[in-house]
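Enquirer: have a look at this prediction, sequence included:
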Amino acid sequence: MGKMSANKPRHELDGTDRTILRLLQQDGALSNPKLAEQLSLSVTPCWRRLKRLEDEGYIKDYQANLDRRKLGYDVLAFVSVSFAVHADEAPNRFEEAIRDRPEVLACHKITGAADYLLQVVAENLDGYSDFVENVLRKMPGVHSIQSSLALREIKSSSRLPVPV
């Protein structure tokens, strides 16, 4: 498992904790009173459990899931980036720069033929081309860039399966 916030010891999740996690993944705006009602708990014990799950790092943050197309992002690209040399600082500088790019939804250091896999959105192909030409190609040390454009989105979710 990942590193927990504030290095607090991990509390063993019980069925109620797992239900809280499932319910909040479905609706992050669920109020504590509504959550308590669904769990058949009073508000204070429900709040304590929720606070503990947050403190122990099970819940990292809350966000709304937005429709990228309604916001004008019609292009979704998966981009493999490779470096010729890994011993210099170029990969570290790349990681720092990518963290600040709002069009990059995700970046993973991976195994296999490429070094990084990015998930990138753009309004259109011209916007994506601009990102590749003026951002990725200008980063020191980048050896190759391979793009795969999504033709159709079958499933897109950040919800994790919570064990029963």
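Expert: That came in fine, so what should we check first? Residues are numbered from 1 along each chain as shown.

Enquirer: contacts, neighbours, all on C-alpha from now
Expert: OK.

Enquirer: what helix or strand is the residue most central in space within the chain located in?
Expert: The chain has A106 as the residue nearest its centroid, 5.9 Å off, counting by C-alpha atoms, centre = their mean. Using DSSP states H and E, A106 falls within strand 104-109.

Enquirer: let's bring in a second model and compare:
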Amino acid sequence: MKKENPTAALDDTDLAILRHVQQDGALSTPQLAERLALSVTPCWRRLKRLQDDGYIRGYQANLDRRRLGLDVFAYVSLSFASVGNPQPAAFEALVRDHAQVLTCHKVTGNADYMLLVVASNLDHYSQFVEWLRAIPGIHTIHSNLALKEVKADYRLPL
């Protein structure tokens, strides 16, 4: 069974709109229209449709974490003691609301979850790890601290 291509419903102009707003979410509709050689109203309609259809989930600025005092960037993998217990669902609810956790993914391999975490310093990160240890059911926690940021770009290849 062949999987349907989710971008098949998008034409070249739609993809160009997505590329532009992904690059600069602060573009006004007139600026976007000018870059695409469209008039403002059709550009606005297309942009609105892309938002309504869920291709654009929201807009945010990319902030410099170091300038904001968040010098520690950690990859944290963790595993639960047993499979099929209700504790992972409770864990997921907790991490959704924890500001230090930038991303959390349920993964395959040696761990059950992989998190990206920021902290102001190692003491602050240590407090985060202690918070994790207090969550029932977590069996192992492994941390990898980033020593150098080579690339940090979350724009999708369109």
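Expert: Received the coordinates, thanks. Keep in mind the model is a prediction, meaning the values are calculated, not measured.

Enquirer: K34 of structure 1 - that's part of a helix, no?
Expert: Yes - under DSSP: H, G, I helix; E, B strand; the rest coil, K34 of structure 1 sits within a helix.

Enquirer: in space, what's closest to S147 of structure 1 - neighbours in sequence excluded?
Expert: Closest residue to S147 of structure 1 apart from its sequence neighbours, by C-alpha to C-alpha, 6 or more residues apart in numbering: V79 at 4.5 Å.

Enquirer: residue in structure 1 paired with Y113 of structure 2?
Expert: Y113 of structure 2 maps onto Y116 in structure 1, with residues paired by TM-score structural alignment.

Enquirer: quick one: neighbours of its match, just the number.
Expert: 20 (other C-alpha atoms under 10 Å).

Enquirer: identify the residues contacting it.
Expert: 79-82, 107-110 (C-alpha atoms under 8 Å, 6 or more residues apart in numbering).

Enquirer: adding neighbour count and distance to S144 of structure 1, write those out as JSON lines.
Expert: As requested, the contacts of Y116 of structure 1 are arranged in JSON lines below (neighbours: other C-alpha atoms under 10 Å; distance: C-alpha to C-alpha, whole Å):
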{"residue": "V79", "neighbour count": "20", "distance to S144 of structure 1": "10"}
{"residue": "S80", "neighbour count": "21", "distance to S144 of structure 1": "8"}
{"residue": "V81", "neighbour count": "21", "distance to S144 of structure 1": "6"}
{"residue": "S82", "neighbour count": "19", "distance to S144 of structure 1": "5"}
{"residue": "C107", "neighbour count": "17", "distance to S144 of structure 1": "16"}
{"residue": "H108", "neighbour count": "12", "distance to S144 of structure 1": "16"}
{"residue": "K109", "neighbour count": "13", "distance to S144 of structure 1": "15"}
{"residue": "I110", "neighbour count": "12", "distance to S144 of structure 1": "15"}
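
Enquirer: re the thing from before, superposed on structure 2, what's the mean shift for the strand holding A106 of structure 1?
Expert: Here strand 104-109 of structure 1, set against structure 2 after superposition, deviates by a mean of 0.2 Å using mean C-alpha distance after the TM-score superposition for structure 1.
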